[in-house]
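> could you look at this predicted model? Sequence included:
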Amino acid sequence: MAQGPLIHHTALGDVAARQLANATKTVPQMSSITPRWLTHLLHWLPVEAGIYRVNKVKDATAVEVDCSARDERELPQTFVDYVENPREYMLSAVNTVLDVHTRVSDLYSSPHNQIAEQLRLTIETIKERQESELINNKEYGLLNNVHPNQRVSARTGAPTPDDLDELLTKVWKEPGFFLAHPRTIAAFGRECTRRGVPPPTASLFGSQFITWRGVPLIPSDKVGIEDGKSRILLIRTGESRQGVVGLYQPNLPGEQSIGLSVRFMGINDRAIASYLVSLYCSLAVLTDDALAVLDDVEVGKYHVYDHTYA
């Protein structure tokens, strides 16, 4: 019996099928974004006209009081003198101009709005710079405002429990948190493990942090590492505690969050829309003993080839 030609049926291929499918798209991911814990933990104060004056007592030991017997009628006379030229902190600006071609925003804003995403990523970058300035700025940054009496050098190179205990003697009035590079915190954890005293953890903002004496070690990659060495800061925060406070300008035009504003600057003759993004901030250390630093902390040099530390 004669047979007809064989017909081979093939399934629709993936490449062709994908032409009818819509891919689920994420918003742009940017690896430089960090949690920026420091800005969350600081107490932020609004300032007028971008100026914050820190008034201080000239000499606390000159204030006299007495605890005499009841029948002694003479009382000491005293007064509290103030520093005549107190330090004033000026707000610092972090600015940039974002340009978006109107053709791009008009045609390619679904499912994600191009202008909104460009602004989001620009604001994230500015806030990363803000945290860096709070730590490293030459005028108001934490590392450049530590009193000489509040500096400690690491005893053995690697950060040890003894070193952190020494910091706690410098900021013993309601210490808030340690601040260090993640690699420095890892080095401290290794040293604790080596000594058989693994540090406990605490939960803040839904994340876990190791602690020492109940004080959390907060990571920030803005605390620099140079030649395998870094620093650990200990900070007391809040105006009522005479600690460290963040400063910002309230009620800015186009305010998006505290101290940050976005303003539309118009569209030029090349159809490019421009947006001015500005952030105004500073930081003040209200008393010398609100801040201390451990210097010359060895965190080891990272070997890329085998992912180990020296």
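Structure received.
> from now on I want contacts and neighbour counts done on CA atoms only, so please keep to that.
Will do.
> where along the stretch 101-250 of the chain do the helices fall?
Under the criterion DSSP state H, counting those that start in this stretch, helices of the stretch 101-250 of the chain are mapped to 102-107, 114-136, 161-170, 182-195.
> next up, a structure to set beside the first:
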Amino acid sequence: MSVRAENEAQETPQQALGAAAARNLATTTKSAPQMQEITSRWLLKALPWVSVQGGTYRVNRRLSYSVGDGRVTFVQTGSQVSVIPDELRELPPLRDFEDAEALRELAGRCEQRVYPAGTVITTAGESADAVHLLAHGRIARLGTGSYGDETSLGLIGDGSYFGEQALLSDDAVWESTARAETECTVLVLTRADVLNLAERAPALAEHLRRAALVPEQRTNKYGEAAIDLAAGHSRERQEHELVNNRDFGLLANAAYDQRLQPHDEVPSPDDMDELLSRRRGSKLFLAHPRAIAAFGRECNRRGLVPESIDVGGHRVPTWRGVPIYPCNKIPVRDDRTTSIICMRTGEEEQGVVGLHQPGIPDELEASLSCRFMGIDEQAIISYLVTAYYSAAVLVPDALGVLENVQVSRWR
């Protein structure tokens, strides 16, 4: 199982989201998987995250990173809109369906509708009989609060879809109310049209039959544990890429004049002070646990006792009031050297920020999607877990690195 970051660097005035490539997870219901190698991921918790709705982020005319959106794509000819047939496979009930002729016929059966702003398109609790593909516009998803009041469940935009469960079940109902926030162009594919075609296309009928089994399989405790395991590993890889990726990672993006060398090989209070002196408003240090231990030994040699603070129930050491978060994603090389990162964070402070795009299809957590990929003949369930993210250093002095520090003195 592996995750690979896919980001294409371009010298343009914009910085877009990096996309950690999808990871396939195959699991069986015979035994529950065990959670392993899951860390506290302090970087993901401490880094401010900025929602990038358009997929791009302006960063002082710096680099741009391309983004995969995972949404349905349409073709517009004047006022007429049609869905690209292969894009119907973005819908969970049609995922991995390979019959091109059947997909073309389904695309041709999609009815184009235009809803003025304020129109209630679907009402929660009513019978769902069609999938809606949003070609253009913005739709609000609304639910009912604990006191019967209307609550917002978020917004969806171009390329989104809802109501796909209607293609698999006569008993499907709308889980939320959908209301047009702007004028919306929507393509509607009814369950009746899909079933009508399935009567003449055995491959489609069989695919829908197998897809209808998915909800029952995904609710078993082992399937849920597998998804949690996949999400945990994806977040671990996300933090690793934010530190080490050669295009957008913190270690690669520190300016040369913000890179320091230790005075005496091992990390000392003097080195940490110099890191702090290079920037105003430092919010945090990141260091490998072995580097933190080495720094603690140097403090002991000088009779210094760094203070610690409570962060979410964890005691975290500090230096000059700045927390030192452990991060085992920072590499320790064969010569026992590593790096310590110091940064200022936040847009308002012109610091370091993380970039992500909430509201993606099949979202399990913010900017983390989990798609069911199928069940093989041995009842092994596969999921595709994808995380979308990047990082931006808004000004050079927001990030500093103490390089080539020894985690232990040579004997």
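On my side now, so go ahead. Source: prediction; values computed, not measured.
> what's the TM-score here?
Taking TM-score structural alignment, normalised by the length of the first structure as the basis, the two superposed chains have a TM-score of 0.70; 237 aligned residues with a Cα RMSD of 2.8 Å.
> Arg263 of the first structure is nearest to which of the helices of the stretch 101-250 of the first structure?
With Cα to Cα, the closest approach to Arg263 of the first structure among these belongs to helix 114-136: 10.9 Å.
> what span of the second structure lines up against that closest one?
Alignment note (TM-score structural alignment): helix 114-136 of the first structure is matched to residues 222-244 of the second structure.
> average distance between that stretch and the first structure?
Superposed on the first structure, stretch 222-244 of the second structure shows a mean distance of 0.7 Å to its aligned residues (mean Cα distance after the TM-score superposition for the first structure).
> which residues are contacting that stretch?
When contacts are defined by Cα atoms under 8 Å, 6 or more residues apart in numbering, stretch 222-244 of the second structure is touched by residues 3, 5, 20, 23, 25, 27-29, 31-35, 38-39, 41, 43-44, 217-218, 248-252, 329-330, 368, 370, 381, 383, 385-387, 389-391.
> do you know how far the aligned partner of Gln350 of the second structure in the first structure is from Glu298 of the first structure?
Residue pairing (TM-score structural alignment): Gln350 of the second structure is matched to Gln242 of the first structure. Applying Cα to Cα, to the nearest Å, the value for Gln242 of the first structure to Glu298 of the first structure is 31 Å.
> more neighbours: which of the two?
Glu298 (22 against 16; other Cα atoms under 10 Å).
> hmm, that one is touching Ser153, no?
No - using Cα atoms under 8 Å, Glu298 of the first structure makes no contact with Ser153, being 10.8 Å away.
> quick check: Val311 of the second structure vs Pro317 of the second structure, distance?
Applying Cα to Cα to Val311 of the second structure and Pro317 of the second structure gives a distance of 10 Å.
> now do Thr27 of the second structure
Thr27 of the second structure is 39 Å from Pro317 of the second structure, by Cα to Cα.
> so which of the helices of the stretch 101-250 of the first structure gets nearest Asp288 of the first structure?
The nearest among the helices of the stretch 101-250 of the first structure, by Cα to Cα, is helix 161-170 at 9.6 Å.
> could you find the counterpart of Gln261 of the second structure in the first structure?
Checking TM-score structural alignment: Gln261 of the second structure goes with Ser153.
> from Ser274 of the first structure, how far out is that match?
48 Å.
> what of Ser282 of the first structure?
26 Å.
> pull the number of nearby residues for the aligned partner of Arg336 of the second structure in the first structure.
Counting by TM-score structural alignment, Arg336 of the second structure corresponds to Gly228 in the first structure. Neighbour count of Gly228 of the first structure, defined by other Cα under 10 Å: 17.
> Gly228 of the first structure contacts His303, correct?
No - contact between Gly228 of the first structure and His303 fails when scored by Cα under 8 Å: they sit 11.3 Å apart.
> and Glu298 of the first structure, what's its match in the second structure?
Aligned partner of Glu298 of the first structure by TM-score structural alignment: Gln406.
> who's in contact with its match?
265-267, 291, 294, 336-338.
> ok, 6 Å please
265-266, 336-337 (Cα atoms under 6 Å, 6 or more residues apart in numbering).
> what does Ala205 of the second structure give?
By Cα under 6 Å, 6+ apart, the contact set of Ala205 of the second structure is Ala198.
> please pull up the equivalent of it in the first structure.
By TM-score structural alignment, Ala205 of the second structure lines up with nothing at all.
> same check on Lys45 of the second structure?
Aligned by TM-score structural alignment, Lys45 of the second structure pairs with His40 of the first structure.
> kindly report the same for Ile360 of the second structure.
In the first structure, Ile360 of the second structure lands on Leu252 (TM-score structural alignment).
> fine by me, thanks again.
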